[in-house]
Structure formats: structure tokens, C-alpha cells
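1. Just a sequence and a predicted model for now, questions to come.
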Amino acid sequence: MKPRVSIIIPAYNTSRYIKRAIESALSQTEQNIEVIVVDDASTDNTVEVVNSFTDPRIKLLVNEVNKGPSYSRNRAFKEAKGEWLALLDSDDWYAPKRLEMLLQVADRENADLIADDMYFIEEGADSPWSITVFIKHGMQLDKPKQIDPVYFVDRYLSITKPLIKLNFLVEHNLEFNESLRYEEDFILFLLCLINGARFIIVPESFYFYQIRRSSLMKEYLFYEQACKTNLYLLQQEFTQKNPQLKQTLFQRLIKMKQSRAYYRVRQSLKERGFLTALIKIVFNPNFFPALWERLPGILKYNLLYRFNINLSK
């Protein structure tokens, strides 16, 4: 029987986490699924962990060389048989009713993409933070909401992991940009909206987004790519025809430049010491607004980590 949902899991050296991701996929109350894992030439035992599962709904694809998450997802898209594509990172996991609940709303709303809120959970923690993705970005929903390109950009919703109708991508010839290792989600989801997709978000959280400690250099490279992505989008015809989208992307570019400066200074401080960091600050004035914006969050999250305080009460 044709699966209702194809769950796509790209993986690279995540043998410590992928078992939970796969188990959460197989444990969905919506059982008419397939799970496509694409190993991106891992050097650990990720492949062995995947092969330890005997469920026939799992299909493993292995890249001969490392080609990045965009290539891996696109490869899975070409193999998918489901009506819907569901994205799942190999170190994250789903709540058991995620697919069932999202599909119910998607059918009712005639959605092309549908996403839920997301829990943040620190690696090794037993429970998620009280601050979800939607709360972090000032969203208070009590019912499903259709979003447009401006809302999507303004609320940084590229972090979400929507279900996507496979036929919509095929009809509009859309896929992940394989030249990108960062911001590929942002561009694909925005292009779906530009091409007329009905993108619905729901207030409930069914996705667990694991917070792993990443290097300062990786954070810097992300924001470096984000700046380039925003400049590219600002030059596009569909942006020029939408003044509000143009303004929102410009504001996002400012934020990305500030964040880039922040991580550039932090990296210098870590590697070379205070004097070099001070020089970087002089040549990166965007550092100060980024620091000022992050300071309350740094203090708040440190309290959350260290004392397990629920700061939303």
C-alpha cells in the first residue's frame, strides 16, 4: 500500500542519537509510513545502528562521499512514495501523535505545508525548555494559522520541520539547493510560499529539537551564509514586487550581520585572547547590538540550565 507519509532522515555521524529518531518515527500513531534514512558517508557506526532495525518500512541509502544535508534530502525525495514528506533531523524526535494530528489539520485546511511548534531540549536533559520556537519569536496561537512569505521571514519559521506535499514540489520543480549547507530550509520553504503554497502552522508542539553544543566557527559560518542568502533574495524579482517582503528581508539581513559580528568576536576571544577580540570589536560595530539583544537570553538560559527554573511561570 502506498505510504501516506515518507519520513526523511539525513544522517552524518549521529550514531549516538539516530536510534531515538527512528524509534519515534516507527512509533507514530499514523502507521502508514515509510522511513528513508540517507547516511552521508558517516565515519562512525551510524549505518550499523540503522541496520539494526528490522522494520520493513525503513529504507537506508548511503552516499559514497559526504555531500551535505541538501543532497541527502533531495536523494530521499526522489525515492519517496508517500503523499507527504516529513522532515526529521537524525538527532531530533517526534511525539507519537505528531503525524496523525498534523495530517488531520492539513486535510481540513487543504494545506501544502504544515508545521507545528517545537520544543527545545538540551542534549542529555530529561525535559524540554519552557520556551518553544513560537514563544521565542513572539507568537501566541490558539488555532491553526495560514502564513504568508512576510510572516514566515519575520518570525524565523525556517527552523520548523513542516510536512510537505510531494506533488507540490514536483509540480513547481522545487528542491533543496545542494550548494548550501546552511539556510537551505529557509530558501526552499520561502520559495514554496512564493509559488502559492498554503502553509499552515498549528499551536501545539509535537517536535523535539535537540540543542547540541556547536562550535563558534559553525555559528559564524551559518550567519555568514545567512547574510549572502538575504542579499540574494533581496535581488529577486518576487522581492522587488513585494515591498513588505523586501523590508522584512532587509531587517533580517541587519540581524544576520549583527549575529555574524557577534560570533566573529567570540571566536577571536576564544582563540587569540582579549586584545585580538578588542580589535575585532572595533571593526565589527554590529557586535554591540547583537550582544545587547542576547544578554537577557544568556542570563535566562544560564539560570534555566543551572537551576532548572521554569522561567515562563
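-> Arrived safely, thanks for sending.

2. Please count neighbours and contacts with C-alpha atoms only from this point.
-> OK.

3. Go through the chain and flag its longest helix.
-> Criterion DSSP state H: the longest helix present in the chain is helix 243-272.

4. how far does that one sit from the chain's center?
-> Mean-position distance between helix 243-272 and its chain equals 18 Å (C-alpha atoms, centre = their mean, to the nearest Å).

5. Where does the residue of the chain most remote from its centre sit, in terms of helix or strand?
-> Distance from the centre of the chain peaks at Leu275, with 35.6 Å (C-alpha atoms, centre = their mean). Using DSSP states H and E, the element containing Leu275 is helix 274-283.

6. try Ala111
-> Using DSSP H and E, no helix or strand contains Ala111.

7. That one against Val202, yeah?
-> No - judged on C-alpha atoms under 8 Å, Ala111 makes no contact with Val202 at a distance of 11.6 Å.

8. Below is an additional structure, to be compared with the one above:
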Amino acid sequence: MHYENLDVIVLTYNRADYLKIALESLCESNATWRKTIVLNNASTDNTIEVVEKIIDKYPLRTIEIITNEKNLGNPGNFKKSQAIATNEYTAIFHDDDAIHPEYIDRAMSLIMDDKNEKRPVMVSGGGARLI
């Protein structure tokens, strides 16, 4: 299923090998979404090259990279992900998060289920938090 109301942000710093696996798992997802943003925390390894190769390998996926001018630390990079989130829903992953092909569809079904009296505010690998 396609979710135009979903963006995915992947946080990374100097873990290009893990990032490659994470991005490939996202690109192999059964679901599609508006765009994926890689939020690069001023990596000094080959992170940018890895992202460029993934963009070439998956031309039907919209993937962007934003590179911080300086390393903001993990909490700072996470805060920046919240600041750049502009869509109705945002999924945030880290560079070492590889997902199951059905994960996005399952998570979005929890969020978008109009039968729920309570609305989820967060969905994680362990379940959903309903309010």
C-alpha cells in the first residue's frame, strides 16, 4: 500500500555498513511512502556514497540525504529529525534498524484504524502506545 501521509527518517553517524542494510530493508518493504530522508550526523566514513548507491539501486523510492555541518550528538540529531518532520506521520529509524517487509503496513494499520476508540501516539517494534 502507498502512504502519501508518511515520511521515513533514518538517523546515521559513521555506520555506513549498517545503514546500507537498513536502507535496503526499507526499500524492500511491501509499502511505499512519500519519501525517505537520511539524516547524516556529519559522518566521516562513506555514508554519502552508500546513500547514493541505494538511490541508484532503488530509483522508484524517493530518498534524500541531509548532512549536518557538525555532529549534533545522538540526542541533537534526534531533535533535528523532529524539526524537519513535515508530513502527517513520520517513522524514525536508526542506521542499525532493519525492518521486516510488512512492518510499515502493520504499523500504519494500527495508526489509521478508525475502529480504535483510542488513537496510537507511538508505534514501535514492541507494539503501540494508545491514548
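-> Here it is on my side, so go on. Values in this document were obtained by computation on a predicted structure and should not be read as measured data.

9. Overlay them and tell me the TM-score.
-> Here the TM-score for the pair of chains, by TM-score structural alignment, normalised by the length of structure 2, is 0.79; 122 aligned residues with a C-alpha RMSD of 2.3 Å.

10. circling back: according to the alignment, the longest helix of structure 1 goes to what range in structure 2?
-> No residues of structure 2 are matched to helix 243-272 of structure 1 when aligned by TM-score structural alignment.

11. That helix vs helix 274-283, what angle?
-> With axes from the mean of the first three to the mean of the last three C-alpha atoms, to 10 degrees defining the directions, helix 243-272 of structure 1 sits at 160 degrees from helix 274-283.

12. What are the buried residues along helix 243-272 of structure 1?
-> Across helix 243-272 of structure 1, burial judged by 16 or more other C-alpha atoms under 10 Å covers 245-250, 252-253, 255-269.

13. returning to what we had before: which neighbouring elements make contact with the helix holding Leu275 of structure 1?
-> Helix 274-283 of structure 1 makes packing contacts with helix 243-272 when contacts are defined by 3 or more C-alpha pairs under 8 Å, 6 or more residues apart in numbering; DSSP states H and E.

14. Show me what the helix it packs on packs onto, helices and strands only.
-> So helix 243-272 of structure 1, by 3+ C-alpha pairs under 8 Å, 6+ apart, packs with helix 149-154, helix 216-234, helix 237-240, helix 274-283, helix 287-307.

15. now for the ones you listed, which one comes closest to Leu191 of structure 1?
-> Between Leu191 of structure 1 and these, the shortest separation by C-alpha to C-alpha is 8.7 Å, and it involves helix 149-154.

16. on contacts alone, who are the packing partners of that closest one?
-> The contact analysis (3+ C-alpha pairs under 8 Å, 6+ apart) places helix 149-154 of structure 1 against helix 184-194, helix 243-272.

17. Pipe these into a markdown table and attach distance to Glu34 of structure 1 per row.
-> Conversion of those to a markdown table gives the following (distance: least, C-alpha to C-alpha, whole Å):
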| stretch | distance to Glu34 of structure 1 |
| --- | --- |
| helix 184-194 | 22 |
| helix 243-272 | 36 |
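
18. which stretch among the ones you listed comes nearest Leu87 of structure 1?
-> helix 184-194 (10.4 Å).

19. can you count the residues close to Asp17 of structure 2?
-> Neighbourhood size, Asp17 of structure 2 [other C-alpha atoms under 10 Å]: 14.

20. measure it to Lys35 of structure 2 for me?
-> Per C-alpha to C-alpha, to the nearest Å, Asp17 of structure 2 is found 21 Å from Lys35 of structure 2.
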